[in-house]
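> Next input, structure requested:
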Amino acid sequence: MLDAIEIIHEGVEMQAVHSNGFVYSVYTFLTMTIACDIDVTFFPYDTQTCLIVFDPLSGFEDQYKIEFANDSLPLIAYKENDQWELITPAVNRMKTIRHVPEFPNAKQATTELKLKRRHLFYTIFIICPTIILYLLSGLTFMLPVDSGEKVSFAVTILLAQIVSFGTLSNIFPASSKNLPILAYLVLIATFHTSLVCLASVFCKY
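Have a look, this model is predicted:
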């Protein structure tokens, strides 16, 4: 659902008032910034749904009517974003919200936006390095014990994994309600690398 809204600009080019009280607005536009609740469980391969609700709070259908001109949101002024991809079409829906005997047909207008995160950046800079470090940690047991590099190699991989984990904490969305599954996988990989480092020390002695 719509969580926050900030109106940046509002303007009306022309309005026509008819004798029956009907007011027709032409080229009315509203520029605003909205924020929606998101579920980052499947980050960075997540798809978010944002509902923009227009609710008649100060009157009912006998005073004015809220309705969409089209079933889908026009994307004339839409600009591509480098982090999100808009799944078209953006659907417009109307539904009855108040079951009051005096106003049985009060309507609520809802626009549903579906956004898909572009995951290429996160795949290259998060997932691939984590997998590479995790696989390298397994090479620790392939080094000869008498080479003297077994422990140092394990410690180097562990430090690289910890530094990577600290860096990823700044990239992951800050949310304690829905922690990404990828964060758990990185945490498990770091813990496993720590066990490999400890096993290398004990195997030496």
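> C-alpha from now on. contacts and neighbour counts both.
Will do.
> for the protein, which strand is longest?
Longest strand of the chain, by residue count under DSSP state E: strand 84-96.
> which parts of that strand are buried?
Residues of strand 84-96 classed as buried by neighbour count (16 or more other C-alpha atoms under 10 Å): 86, 90, 91, 92, 93, 94.
> Which residues does it contact?
67-68, 70-73, 105-118 (C-alpha atoms under 8 Å, 6 or more residues apart in numbering).
> Selecting buried members of those residues in PyMOL, what would you type?
Remark: buried members of these, expressed as a PyMOL selection using 16+ other C-alpha under 10 Å:
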select buried, resi 73+105+106+107+108+109+110+111+112+113+114+115+116+117+118
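> Check for me that residue 62 belongs to a strand.
No. Residue 62 sits outside any strand when classified using DSSP: H, G, I helix; E, B strand; the rest coil, being coil.
> distance of residue 53 from residue 25?
Computed with C-alpha to C-alpha, to the nearest Å, the distance linking residue 53 and residue 25 is 20 Å.
> And those two? Which one has more around it.
In this view residue 53 and residue 25 are compared by other C-alpha atoms under 10 Å, and residue 53 has more residues nearby, 16 against 13.
> Assumed the more buried one was part of a strand.
Yes. Judged by three-state DSSP, residue 53 forms part of a strand.
> which residues are contacting the lengthiest helix in the chain?
As assigned by DSSP state H, the longest helix anywhere in the chain is helix 181-204. Applying C-alpha under 8 Å, 6+ apart, the contact partners of helix 181-204 are 41-43, 130, 134, 137-138, 140-141, 145, 150-151, 154-155, 157-158, 161-162, 165, 172.
> Second input sequence below; structure requested for side-by-side comparison:
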Amino acid sequence: MFAVKTNVLMIVTIIMIMSFGIFGETISKTNSETKLIADLLAGYHPSVVPSDNGPVEVGMGFGMGYFDFIDETKELAIANGFLFRFWFDHRLQWSADDYNGTQVITIDRNTIWVPHIQVENSVTVKEPTDGQLRVLSSGRVSFNQPLHIEFICDMDLTYFPYDKQSCNIEFGSFLYTTEFVNLTASSYPFVIPNASLVKSAKDFQVTTFTVKRNEPYSQFVAPYGFADVTYTIGLKRQSNAYTAKLIIPSVLSSFLILATFLIPAASKEKITLCGILFLCLLLLIALLHTTVPGTGETILGQLLAFSLFVDFFATIMAVVSYNIKVNGIWSRKDSDIMLKDIKTNSDSQSDSGDKTLVTPPSMPSRKLAWLRYIDAISFIVFSIVFVIGVSVIMTQRE
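Prediction:
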């Protein structure tokens, strides 16, 4: 019994000694980090650029996770992701052996120098006002923070709804020229742009995501310029829904306009069909106007406008043709021919004793021949323009 109590007491003693050792080591490490930070920041001024024999090389990367258009009419887009920055600060170097083997510390962003980087084409940028920086004993500093950007994206809607867009996010600084800070795109694998990792809204698919360094304003502050890093996002619109509600009705309505030129010139049905198609085209143009963002001109809109003009022309021709048929437009020569034919028919019926009512001859078909020629020419011209317009639109699907 005594031996058992002795063993238990020894085990408890060993556990307590280990616990105190670990706790003491933790306290010692904490004290070392506290002393290290105090030593590093003694006499450190966060406004001074840590340039030593040349500009500070700042590598940056933007890991975008989500993209969407918040207002296509105003050409505004949003992007969410993480902004990564890396640089060396020679004032933050130390020997790990002097501080109990401490090789990495975290420092508040407001206590040391941080490169000023802004989104040059942004409307609003939401980012945390605080944050921690990771500093290595070699003086390498890394700063990672989430970013929510609302920025301007110029759109080309010529081939809507089969359009492809390209949006730029420009990171740069108007505070430091390349004499003090040289901003470059980071080559670290986890910040290299990757389109497959970017989620987008249902209307668009991210196809490409690339990065390029520029110096667009070097001519104003020669020999140094303001460097920027531009991320380019390639987008392709998901056009299936627009094909169903815009393209197919527009194409079918245009085909029916072609059919009106094949209906006899003086037919009432032609007037009715032209009127219905005119209303359909107006509705399609109104739908396109409410669907297409901004005031961009599209080939589809031009095709619908041309179809509306041709339908108006066909309606006018149908009304004129019908009035010619009903009211008659005769020359004096035509009237003399008609009276001669009526008299001849009347005399022949009198000789035979037939008292049937004499009917006038039908209107000469040559009076409407020129209208049929106009219909034929219009059919050919509109068919050519229609085929060209539809071909241009449909080739943009690929």
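> what's the TM-score here?
Here the TM-score for the pair of chains, by TM-score structural alignment, normalised by the length of the first structure, is 0.80; 199 aligned residues with a C-alpha RMSD of 3.0 Å.
> circling back: whereabouts in the second structure does the helix or strand following the longest strand of the first structure align?
Using DSSP states H and E, the next helix or strand after strand 84-96 of the first structure towards the C-terminus is strand 107-117. The aligned range for strand 107-117 of the first structure in the second structure is 227-237, by TM-score structural alignment.
> Just give me how far that stretch sits from the chain centre.
11 Å (C-alpha atoms, centre = their mean, to the nearest Å).
> Okay, buried residues for the helix or strand that contains residue 61 of the second structure please.
Assigned by DSSP H and E, residue 61 of the second structure belongs to strand 56-71. For strand 56-71 of the second structure, the neighbour count (16+ other C-alpha under 10 Å) marks 56-69 as buried.
> could you give the angle of the very next helix or strand once past it to strand 56-71?
Counting by DSSP H and E, the next helix or strand C-terminal to strand 56-71 of the second structure is strand 76-88. Angle of strand 76-88 of the second structure versus strand 56-71, following axes from the mean of the first three to the mean of the last three C-alpha atoms, to 10 degrees, is 170 degrees.
> Show me what strand 76-88 of the second structure is packed up against.
Applying 3 or more C-alpha pairs under 8 Å, 6 or more residues apart in numbering; DSSP states H and E, one finds that strand 76-88 of the second structure makes contact with strand 56-71, strand 140-152.
> and residue 130 of the second structure, which of those strands is closest to it?
Nearest to residue 130 of the second structure, of all those, is strand 140-152, at 9.4 Å by C-alpha to C-alpha.
> Contacts for the closest one, please.
75-89, 92, 121-128, 131-135, 169.
> Buried ones in that strand, by neighbour count?
Neighbour-count burial for strand 140-152 of the second structure [16+ other C-alpha under 10 Å]: 140, 141, 142, 143, 144, 145, 147, 148, 149, 150, 151, 152.
> now stretch 37-57 of the first structure
Residues 38-41, 43-44, 46-53, 56 are the ones in stretch 37-57 of the first structure that count as buried (16+ other C-alpha under 10 Å).
> With stretch 169-183 of the first structure instead?
Here stretch 169-183 of the first structure shows 172, 173, 179, 180, 182, 183 as buried, counting by 16+ other C-alpha under 10 Å.
> which one in the second structure is aligned with residue 83 of the first structure?
Aligned partner of residue 83 of the first structure by TM-score structural alignment: residue 203.
> what's the answer for residue 200 of the first structure, then?
Aligned partner of residue 200 of the first structure by TM-score structural alignment: residue 318.
> With respect to residue 60 of the first structure, which of the buried residues of strand 84-96 of the first structure is nearest?
Proximity of those to residue 60 of the first structure was ranked by C-alpha to C-alpha; the top entry is residue 94 with 14.4 Å.
> How much space separates that closest one from residue 112 of the first structure?
In terms of C-alpha to C-alpha, residue 94 of the first structure sits 11 Å off from residue 112 of the first structure.
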